[in-house]
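Asks: Next comes the sequence, and after it the predicted model I'd like to discuss.
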Amino acid sequence: MSEMPEDLVLRLLRYYEPEVRYNQGESFLPMSVEAYIRECSLWVQHPGREPELLVPQGELTLDVLAQPRQAAFGAVHFLRYIEPLNLADLAAHRLREGFVRREFRAGRGRLARVGFGSRLLDALFEVTLFARGRVPGDTAAAAVLAYQQLMAGDPHHTYYGRVVEQNGWVVLQYWFFYAFNNWRSGFFGANDHEADWEMVCVYLAPVSSDPGSTPDPANPRPDLRPLWVAYASHDFSGDDLRRHWDDPKWHKNGSHPVIYAGAGSHASYFRPGDYLAELELPFLRPLVDLTDRLQTSWAKLLRRYQLKEEHELEQTHLNVFRVPFVDYARGDGVVIGSAMASGSAETRFLHSKPQRILWSEPELLQPEPGWVLHYRGLFGLYARDPLSGEDAPAGPRYNRDGSVRRAWYDPLGWAGLDKVPPPAEAVQRLLARREALLDEQAQLAADIAARSEAIVTLGVELAAMESQPHLQTRGRLERQRLDEAIQATDRLRATYAENEALLDALRQHADLVKTGQQDPRSLRKHIRRAHQPSSPLGLSRFAEGWAAISTGLFLIIFVLLFLLARDSLDVGLGALLLLLLTIEAAFRRRLEKLIVTATG
């Protein structure tokens, strides 16, 4: 935790507070947890029993939520935000929603972005919604109405912040709370769930003052410089979560990081676009891992990485055993940002200039409020869904199982920065390591000199023995000793040469860090898998239509084969798959490749 005064913490958070750009048609924006809690009821789910109401709606407050509660193993505390709509309210909402939904267009190629196998798995996944725990269909509609009514009385949009000082870094952590995630029902995504927490971090490091520069008078801590920013993501972890502040491949508005929020999912992205996300099903995990390893090994075997450009290297390959979804993060809707930020010129909006809203005063999470520290339950409905995350999340401090989030107790390690010291400390460590290496080199040089002397002595002795037959046995032993001594000395010389190269690298890097500059080539070297928006598809409308009907066509014909030709099911299924794959390849202009692969 930080020892800064509260007013300084607030000013520092506001100076770097993110600007969030949403999609047209987004229904839910960041809001106050307190306002949300007032509309909730508190429940507990014991294993094998019906849910039990603990605090009814209208009586729940943050103070009540913070009260410690004991329960048996396996019990889950959760909130309920809304009740299902009656038919009249639902019909009225659907009528209004028809006009709102016109603001969002998925665009062509949504289904054609993935192959037939992935679309088939997606169809089977959708069928499982009827058999597993999920948020009821009218819950999303009720959530929209409840949220609109709530915001009509309190139209403020806020975030929750904290400052953590760890290993010389100053970490600014921003938490955004949403009343509902309607990714599935609103934008063809993977899941719906009540409540949603999203988080980003800005990492500041101490810097020495530059006499030639003029500090920003609005900056409350000019002695700190932003070096990294990290956006939380379910599909990425560690180094892949963060970008260097000077990396030109992500957007910022002055001192404010720009977040492109996924439509309905509210996931954070560095650049605008449509992102292909994949949902991993637990029972397919072995096949997913095997496919990933085979794809990686095949790529290395063909040395593809040496033949591709940097942006191609950062593309993630798709796995046929993961369910694909598109997360739309176009940033063409409402923008919530700082009053200190100027209008951004970095991104051209797809339509007219969007509505801009200013952040309200942030809420501090330090010292930790009781509802953050003591409530380990879920902030919405417990749907008991084991697959796609229809269960509500826990609070900012905890995971769904009640354990503490790594991003909370170790924000450096969460983003892979536990191995990266601040620049001032890095210089000290580089110089200290160089001094230690110089001492090691001196010891190596002395050892090499002594061993070289011994080798020469052994060589002289061996030369003297070669003309003396009675010394043959000893000569063989001396030859073995000489060979071993030469090999050991050669290893020491190789180590000495490598250390010389390392000394030069340490010196160069220390000089670079001292200047405060960053080698442009190293800004993205830490990234193994990058968030990359999908490229536009060049497929025809017929291909898009085929992508929409092919999966259903396969399932219908499969059922007919099962009912009418069960004895020839294997032959018929094989012929059906061959026909569908041939049509698929033709639409994707890969028919020739398919024929070569099949006959080669």
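Replies: Nice, I can see it. Note that the coordinates shown come from a computational prediction; the quantities given were computed from them, not determined experimentally.

Asks: Going by C-alpha atoms from here, please, whenever you check contacts or count neighbours.
Replies: Will do.

Asks: Is it correct that Arg479 is in contact with Val460?
Replies: No. With contact defined as Cα atoms under 8 Å, Arg479 does not reach Val460; the gap is 11.2 Å.

Asks: Show me which of the two is the more surrounded one.
Replies: A count of neighbours by other Cα atoms under 10 Å puts Arg479 above the other of Arg479 and Val460, at 15 against 11.

Asks: Against which helices or strands is the helix or strand where the more buried one lies packed?
Replies: Here Arg479 sits within helix 472-515, counting by DSSP states H and E. Packing partners of helix 472-515 (3 or more Cα pairs under 8 Å, 6 or more residues apart in numbering; DSSP states H and E): helix 423-465.

Asks: Tell me the spacing between the nearest residue to Ala415 once chain neighbours are set aside and Glu390.
Replies: Spatial nearest neighbour of Ala415, excluding adjacent residues (Cα to Cα, 6 or more residues apart in numbering): Gly238 at 4.4 Å. For Gly238, the distance to Glu390 (Cα to Cα, to the nearest Å) stands at 25 Å.

Asks: Compare neighbour counts for these two and give me the winner.
Replies: Glu390 (24 against 18).

Asks: Look at that one and give its secondary structure.
Replies: coil (DSSP: H, G, I helix; E, B strand; the rest coil).

Asks: show me what contacts it?
Replies: Residues in contact with Glu390 (Cα atoms under 8 Å, 6 or more residues apart in numbering) are Gly133, Arg134, Val135, Asn191, Asp192, His193, Tyr382, Ala383, Arg384.

Asks: ok, second structure coming up, stack it against the first:
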Amino acid sequence: MPDDLTLLRQYEPVIRYNRGELFYPCSVEDFVAGSALFRRTDDEPEELAARGSLTLDRLAELGRVHVGDIIYLQQVDGPLTRKEYKAWRKRPDRVKFKTSSRFAAVGLLSRFVDAIMRLTLLLRGRVPGGYAAAAHNAYMNTPTKDDCHYYGHVTRDGGYLVLQYWYFYSMNDWRSNFGGVNDHESDWEQVTIFLTDDEEQKPAWVAFSSHDEVGDDLRRRWDDPDIEFVDGTHPVVYAGAGSHSGAYLKGEYLITAGVPLPDWLDSVRRAFLRILPWHEDDDSGAIGIPYIDYKRGDGVAVGPGQDKPWHPVLVTDDTPWVRDYRGLWGLDTHDVFGGERAPAGVRYERKGTVRQSWGQPVAWAGLDKEAPTDEWARGDLEAARKYLTQKLADTDLELAERREALRAARAAERAQGISPQDPTPRAEELAEEVEEVRRRQMVVRQQLEGVELGLDPRPLPVEPVHAHLRHRAEPIKQDENIRGRLLRLWSAASASILLAALGMLLLFDTTGLLWPIVWIAFAMLVIEAILRRRLASLLMALLVVGLIWLGLWAAWSLFTGNLRVGFGIVLLLAAIWMAVQTAREGIRSR
């Protein structure tokens, strides 16, 4: 059997970055050596180790001493000055990055909320402007900046041999340089490959760390055509610009940062969105703020046979800096949402608990329900058959006992002349118990039949490669015609136009605001619908809203005693309904 390092090298991923990427996987040893360590206090942060005094062993030692404290590393003292920042932007080695319109793919509500959330950055703890540039200068001054490292972790879990590749970046500059959700000093990303834990050690699944996917959606089967390979064993990862999260297909991905709402308000929002003609673009479970994660793969590639090779480092649960340092790997901004705070290390969450992806990778990727091989599945089926057979026998015995009791109760009723149409409470109770046991008996029988079918000599069916996916992440499609360009222009400006219009109304007219606001909103919806080719759908949605309003008006009129108006509206709605039905019948008869 090959050793852990040999296995890791055999399946090393290839990571393809965007042209214009500033940070690549680097050495944690170099990062720590150039960082200071601080402890958060109620006042000013307390420096625990000065910059230049830290090693990985010293970091582990201080981590043991300060368990329970909030401690964090910091590589740079602060952001660049305006003059330094201008000089940094003009660096000859800095490639200009071309962004896309993130708003063209989403509705007006998301743009409005985005404008508000951008303002909250002024109140939240955040990475200051120019900090990413300072971090880039520090990164470029690192002697080993051209060496790309990964930290390999090999474990066994649930019949799988798990190969994990952890990558450390000294900065996530998604917001400041690529228009993304957030910035934070340092970034950990990973690729996990699941081999069968048997003599063959065949690759079965692969999972990339991602922003929007969890559980089943994280992983792909090894034979998935979405996965690109180099030399047959090295899966290709398309890394996000600044965010460094992974994707299977190259392109630009719409990421929705959800704003959590109270349940009642979210229910109202969902009901309203159902009547909008483009609700499928906006409804992500919360009000979504759209961002683009660029994963074009047109820049530097790292991995076997690429621009830069990997420098692997093996780590385990017993590696001191992995085990003992629970602090943050970068600036602690105190951001209440967490997006601008640095992450903890490979083993821990920020609150000090063990990451599920580290400690329980099979559960993290939703693989507890997937047997690694058909042979393993048959073993599970044999065990299930034995268990269900015994359970069915126990249920049959229980049914016989309950049925005997029920029949005895019925016989006693007959002896007393009690009609079966009017049973005693005890007989009713026994009858319900018999029905409950029969329901359980039927469930067990159905389960046992399924198990028996799975044990058929024929091979188990091979499911489609995407059968397990609830949501298959795909890059957005760009519309390059005139309408597409107008949509992107409108998308970029619409939220500002709406806010400006509301501001002008408040400044110059303090009375009668309702109808101007309604007409402004209506005009913007019409423009949006035309650009999205959804005008007919919008008109239908408005018709539905109008009918609902008429129904509510009718109910209110009847409730308040205005019978003439109430019945008049009811007759009008009935006439509309009959006209619709007549039209449908006419269309069907053609």
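Replies: Received it, and whenever you're ready, just let me know what you need. The structure displayed is predicted, hence computed values, not measured ones.

Asks: Can you pull the TM-score for these?
Replies: The TM-score (TM-score structural alignment, normalised by the length of structure 2) is 0.79; 535 aligned residues with a Cα RMSD of 3.7 Å.

Asks: before we move on, back to that, next structured bit after the helix holding Arg479 of structure 1?
Replies: helix 541-564.

Asks: The residue nearest to Ala415 of structure 1 maps to what in structure 2?
Replies: Using TM-score structural alignment, the partner of Gly238 of structure 1 in structure 2 is Gly215.

Asks: Now do the same contact list for its match.
Replies: Neighbour list for Gly215 of structure 2: Ala363, Trp364, Ala365, Gly366 [criterion: Cα under 8 Å, 6+ apart].

Asks: mind checking what the second one lines up with in structure 1?
Replies: Taking TM-score structural alignment for the superposition, Trp364 of structure 2 sits opposite Trp414 in structure 1.

Asks: how many neighbours does its match have?
Replies: By other Cα under 10 Å, neighbour count at Trp414 of structure 1 equals 20.

Asks: show me the contacts for it.
Replies: Per Cα under 8 Å, 6+ apart, neighbours of Trp414 of structure 1: Ser237, Gly238, Arg406, Ala407.

Asks: Among the residues you listed, which one lies nearest to Val170 of structure 1?
Replies: Closest approach to Val170 of structure 1 among the contacts of Trp414 of structure 1 (Cα to Cα): Ala407, at 14.0 Å.

Asks: Pick out the residue closest to the middle of structure 2.
Replies: Nearest to the mean C-alpha position of structure 2, counting by Cα atoms, centre = their mean, stands Asp212 at 2.4 Å.

Asks: Look up the closest residue to that residue, ignoring the ones flanking it.
Replies: Using Cα to Cα, 6+ apart, the closest residue to Asp212 of structure 2 is Ile255 (6.8 Å).

Asks: same check, this time on Gly186 of structure 1
Replies: Gly264 (6.5 Å).

Asks: Looks like that neighbour contacts Asn181 (just checking).
Replies: Yes. Using Cα under 8 Å, Gly264 of structure 1 makes contact with Asn181 at a distance of 5.4 Å.

Asks: tell me the strands in the stretch 251-400 of structure 1, going along the chain?
Replies: Ranges of strands in the stretch 251-400 of structure 1, per DSSP state E, counting those that start in this stretch, are 252-253, 256-261, 268-269, 273-279, 323-329, 335-337, 356-358, 363-364.

Asks: In CSV, list the ones you listed along with distance to Leu111 of structure 1.
Replies: As requested, these are exported to CSV (distance: least, Cα to Cα, whole Å):
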stretch, distance to Leu111 of structure 1
strand 252-253, 32
strand 256-261, 21
strand 268-269, 22
strand 273-279, 11
strand 323-329, 9
strand 335-337, 28
strand 356-358, 32
strand 363-364, 41
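
Asks: Output those strands in CSV, with mean neighbour count and distance to Gly572 of structure 1 appended to each entry.
Replies: Listed next are these as CSV, based on neighbours: other Cα atoms under 10 Å; distance: least, Cα to Cα, whole Å:
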stretch, mean neighbour count, distance to Gly572 of structure 1
strand 252-253, 19, 56
strand 256-261, 25, 46
strand 268-269, 26, 45
strand 273-279, 20, 31
strand 323-329, 26, 26
strand 335-337, 23, 54
strand 356-358, 16, 58
strand 363-364, 18, 63
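
Asks: Between these, which one is closest to Leu313 of structure 1.
Replies: From the strands of the stretch 251-400 of structure 1, taking Cα to Cα, the stretch that ends up closest is strand 273-279, at 16.5 Å.

Asks: ok, back up a step: kindly state which of the strands of the stretch 251-400 of structure 1 is positioned closest to Pro47 of structure 1.
Replies: strand 273-279 (27.0 Å).

Asks: how close does the equivalent of Asp380 of structure 2 over in structure 1 get to Gln166 of structure 1?
Replies: Superposed on structure 1 with TM-score structural alignment, Asp380 of structure 2 falls opposite Arg429. When Cα to Cα is the yardstick, Arg429 of structure 1 and Gln166 of structure 1 sit 17 Å from each other.

Asks: Kindly confirm my reading that Val200 of structure 1 is in a helix.
Replies: No. Applying three-state DSSP, one finds Val200 of structure 1 to be strand, outside a helix.

Asks: sorry, back to before: which ones are touching the match of Asp380 of structure 2?
Replies: Arg429 of structure 1 neighbours (Cα under 8 Å, 6+ apart): none.

Asks: mind redoing it with 10 Å?
Replies: For Arg429 of structure 1, the contacting residues are Pro421, Pro423, Glu435, Leu506, Ala510, by Cα atoms under 10 Å, 6 or more residues apart in numbering.

Asks: Tell me how many other residues crowd the third one.
Replies: Same thing as Glu435 of structure 1. Neighbours of Glu435 of structure 1 (other Cα under 10 Å): 13.

Asks: now swap in the last one and tell me
Replies: Ala510 of structure 1 has 20 neighbouring residues, counting by other Cα under 10 Å.

Asks: Would you confirm that it contacts Gln518?
Replies: No. Assessed by Cα atoms under 10 Å, Ala510 of structure 1 is found out of contact with Gln518, at 11.3 Å.

Asks: follow-up on the earlier one: from the chain's centroid, how far away is the helix holding Arg479 of structure 1?
Replies: Helix 472-515 of structure 1 sits 42 Å away from the centroid of its parent chain (Cα atoms, centre = their mean, to the nearest Å).

Asks: That one to helix 423-465, inter-axis angle?
Replies: Using axes from the mean of the first three to the mean of the last three Cα atoms, to 10 degrees, the inter-axis angle of helix 472-515 of structure 1 relative to helix 423-465 is 160 degrees.

Asks: Now do the same contact list for the aligned partner of Gln149 of structure 1 in structure 2.
Replies: Under the alignment (TM-score structural alignment), Gln149 of structure 1 pairs with Asn141 in structure 2. With contact set as Cα under 10 Å, 6+ apart, Asn141 of structure 2 has these partners: Ala135.

Asks: Nice, that's everything, thank you.
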